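In: could you look at this predicted model? Sequence included:
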Amino acid sequence: MDNVKLLNRTDTKFIFNSATLHTFLESCSNKYKILTINNKTISSYRTLYFDTTSFDFYNHHHNGKGNRFKVRIRKYVDSKLCFLEIKNKIKGRTIKTRKTINDFENQLSYDSLKFITSVIHDLKPLEKKIWNSFDRITLTNEELKERLTIDLNLSFEIDGEKRTLNDVVICELKQERVNRSSPAFTLLKSLHIRPSRISKYCIGAGTLFHQLKKNRFKIKHLQLSKLTTQLN
């Protein structure tokens, strides 16, 4: 797994209905190894996203800014490992910087803020925005240095309000550089699944905070609504 951590990488995302998942996994079985931890092939994750009061991170993504950030705390529920993570999208690449912390912080600590400002130099005050939970299957191909994450059972919540994406799978292919001859690309194309630009944070925030502009995400929301039996 260390060979395919890919903290500096390209990401290609795909979304499809969970009814397709079994077929896709069977097709992948001779190309990728499934990550197994303590005899489990599905791991649970919980994430807390932060943004400025005016949702700068969300708006930068919505407006297509070339150099943009996401700040989150992510917990690996089964192992109880917790990380403060900063994702920087720049020139088509994703650079992830992270540090281990003890647990979630509803209000970022001094040490956490110091770490964040070492990466985002003109940082405005941050506040918690949304919680996100999902289950993940991870596939790896060490020879190609590829990692494929398959997220399902996604939900978003804040202050007692919750939205669930039933039947939606978000698949993300992580590579050193985009390789469209990758087995994953070929298999997904054979299933008529095309790359899709999507952000879990932006989908969740756009769904829970109705005041946010979402013109450029409208097609994504419609696509997700078609894939799911319920978005409530």
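Out: That came in fine, so what should we check first?

In: please count neighbours and contacts with C-alpha atoms only from this point.
Out: OK.

In: quick check: which element contains K114?
Out: helix 110-117 (DSSP states H and E).

In: give me the distance from that helix to the chain's centre.
Out: 22 Å (C-alpha atoms, centre = their mean, to the nearest Å).

In: what do you get for stretch 64-82?
Out: Distance, centroid of stretch 64-82 to centroid of chain: 8 Å (C-alpha atoms, centre = their mean).

In: start and end of it, how far apart?
Out: 30 Å (C-alpha to C-alpha, to the nearest Å).

In: and it, what's buried?
Out: 68-75, 82 (16 or more other C-alpha atoms under 10 Å).

In: ok, and what's touching that stretch?
Out: 43-51, 57, 60-61, 83-91, 100-105 (C-alpha atoms under 8 Å, 6 or more residues apart in numbering).

In: what angle do helix 110-117 and the longest strand along the chain make with each other?
Out: Assignment by DSSP state E gives strand 126-141 as the longest strand of the chain. Strand 126-141 and helix 110-117 are oriented at 70 degrees to each other (axes from the mean of the first three to the mean of the last three C-alpha atoms, to 10 degrees).

In: okay, now the one to match up with it:
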Amino acid sequence: MSTPSTTQFATISLEELAERASLLTRVDRKYVVPASDLAVLLAELESQARVLEIDGRQHFDYESVYFDTPEAASYLLAAHPRRRRFKARTRSYLDTGDCYLEVKTKGSRGTTAKQRLPYSFDERNSLTAEGREYIDELLQDASVDGIDTGSMEPVLTTRYTRTTLFLPGSGSRCTIDSELAWECDADMVQLDDTVIVETKSSGQASEVDRLLWRMGHRPDRISKFATGLAALRPELPRNRWSRVLRRHFMPALDSVAA
């Protein structure tokens, strides 16, 4: 599918978005939505939302490289799931060349904290000594124990185009990820007929959540990292994501198996 059409939306700058809705500690709800439903959702949001615009652009190309131990510690903490778990990745903004090392930790109350460190774009596919030390310190602070950061290596790359909306009424954000691709070793899945809509709020359901509920959509158990690895590495336990894989991604997965 092509990127969402948001040209009729009022815009918001990155600086204002960061000031009004940074939401580094937040509750996320994710939905896998058929591309055909996206136009209906955007039509409903046009009068309520503002779209992030930077240098005249409203859609931005992202690449994330996820890191894990040889024992798949990060993946297994999510697969089985543990109250305290983590993800570590580099996130690259391909339009600008900016790159960060990001560490996301989930606490006992279900909230997610994300912290990040500026990182070299040219080193985005590996962990530097500084990067490993940064991850180690944050995991200790979050009481995520027993992780050998020295053994962590890249295990999955995701690429997608992101559109970000700000909802002034609730102070929440919504991201729409289209043209999503998962890549692991020589295998790749391209998801052309679905988008991932993620709402990010301080806790209460946002306007986007309520609209999606009225359209018949409910939050899905999906993580770009864990669902992507479950799709491309069948030897890993995948029960936690079997339903979402069967419901939304089987045609794309069948093409990989073929």
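Out: Here it is on my side, so go on. Note that the structure is a prediction, hence the values are computed from the model and not measured.

In: counting by contacts, list what the longest strand of the first structure packs against.
Out: Packed against strand 126-141 of the first structure by the contact rule (3 or more C-alpha pairs under 8 Å, 6 or more residues apart in numbering; DSSP states H and E) you find strand 33-34, strand 43-52, strand 146-158, helix 200-208.

In: redo that, cut-off 7 Å
Out: Secondary-structure packing of strand 126-141 of the first structure (3 or more C-alpha pairs under 7 Å, 6 or more residues apart in numbering; DSSP states H and E): strand 33-34, strand 43-52, strand 146-158.

In: start and end residues in the second structure for the last one, please.
Out: When you say that, I think you mean strand 146-158 of the first structure. Strand 146-158 of the first structure falls opposite residues 172-184 of the second structure when the two are matched by TM-score structural alignment.

In: for the matching stretch, give me the average deviation versus the first structure.
Out: Taken over the aligned residues, the distance from stretch 172-184 of the second structure to the first structure averages 0.8 Å (mean C-alpha distance after the TM-score superposition for the first structure).

In: tell me which element the counterpart of Q107 of the first structure in the second structure is part of?
Out: Mapped onto the second structure by TM-score structural alignment, Q107 of the first structure lines up with S126. Assigned by DSSP H and E, S126 of the second structure belongs to neither a helix nor a strand.

In: quick one, what contacts S126 of the second structure?
Out: Residues counted as contacts of S126 of the second structure (C-alpha atoms under 7 Å, 6 or more residues apart in numbering) are 153-154.

In: tell me how far it lies from E183 of the second structure.
Out: S126 of the second structure is 16 Å from E183 of the second structure, by C-alpha to C-alpha.

In: follow-up on the earlier one: buried set for the helix holding K114 of the first structure?
Out: For helix 110-117 of the first structure, the neighbour count (16+ other C-alpha under 10 Å) marks 112, 115-116 as buried.

In: ok, the most centrally placed residue in the first structure to L25 of the first structure distance?
Out: For the first structure, the residue sitting closest to the mean C-alpha position, by C-alpha atoms, centre = their mean, is K200 at 5.4 Å. Taking C-alpha to C-alpha as the measure, K200 of the first structure falls 22 Å from L25 of the first structure.

In: one more: E161 of the first structure?
Out: 33 Å.

In: who has more neighbours, these two?
Out: Each of E161 of the first structure and L25 has its neighbours counted (other C-alpha atoms under 10 Å); L25 has more, 16 against 10.

In: now do the more buried one against E172 of the first structure, distance only.
Out: From L25 of the first structure to E172 of the first structure the distance is 14 Å (C-alpha to C-alpha).

In: so what does the residue nearest to the centre of the first structure match up with in the second structure?
Out: Match for K200 of the first structure (TM-score structural alignment): K224.

In: ok, R9 of the first structure next?
Out: Mapped onto the second structure by TM-score structural alignment, R9 of the first structure lines up with R26.

In: now do the contacts for that match.
Out: Contacts of R26 of the second structure (C-alpha under 7 Å, 6+ apart): 111-112, 200-203.

In: still on that earlier bit, dump the buried residues of stretch 64-82 of the first structure to JSON lines, plus secondary structure and distance to P195 of the first structure.
Out: Converted to JSON lines, the buried residues of stretch 64-82 of the first structure look like this (DSSP: H, G, I helix; E, B strand; the rest coil; distance: C-alpha to C-alpha, whole Å):
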{"residue": "R68", "secondary structure": "strand", "distance to P195 of the first structure": "20"}
{"residue": "F69", "secondary structure": "strand", "distance to P195 of the first structure": "21"}
{"residue": "K70", "secondary structure": "strand", "distance to P195 of the first structure": "21"}
{"residue": "V71", "secondary structure": "strand", "distance to P195 of the first structure": "24"}
{"residue": "R72", "secondary structure": "strand", "distance to P195 of the first structure": "24"}
{"residue": "I73", "secondary structure": "strand", "distance to P195 of the first structure": "27"}
{"residue": "R74", "secondary structure": "strand", "distance to P195 of the first structure": "25"}
{"residue": "K75", "secondary structure": "strand", "distance to P195 of the first structure": "27"}
{"residue": "C82", "secondary structure": "strand", "distance to P195 of the first structure": "30"}
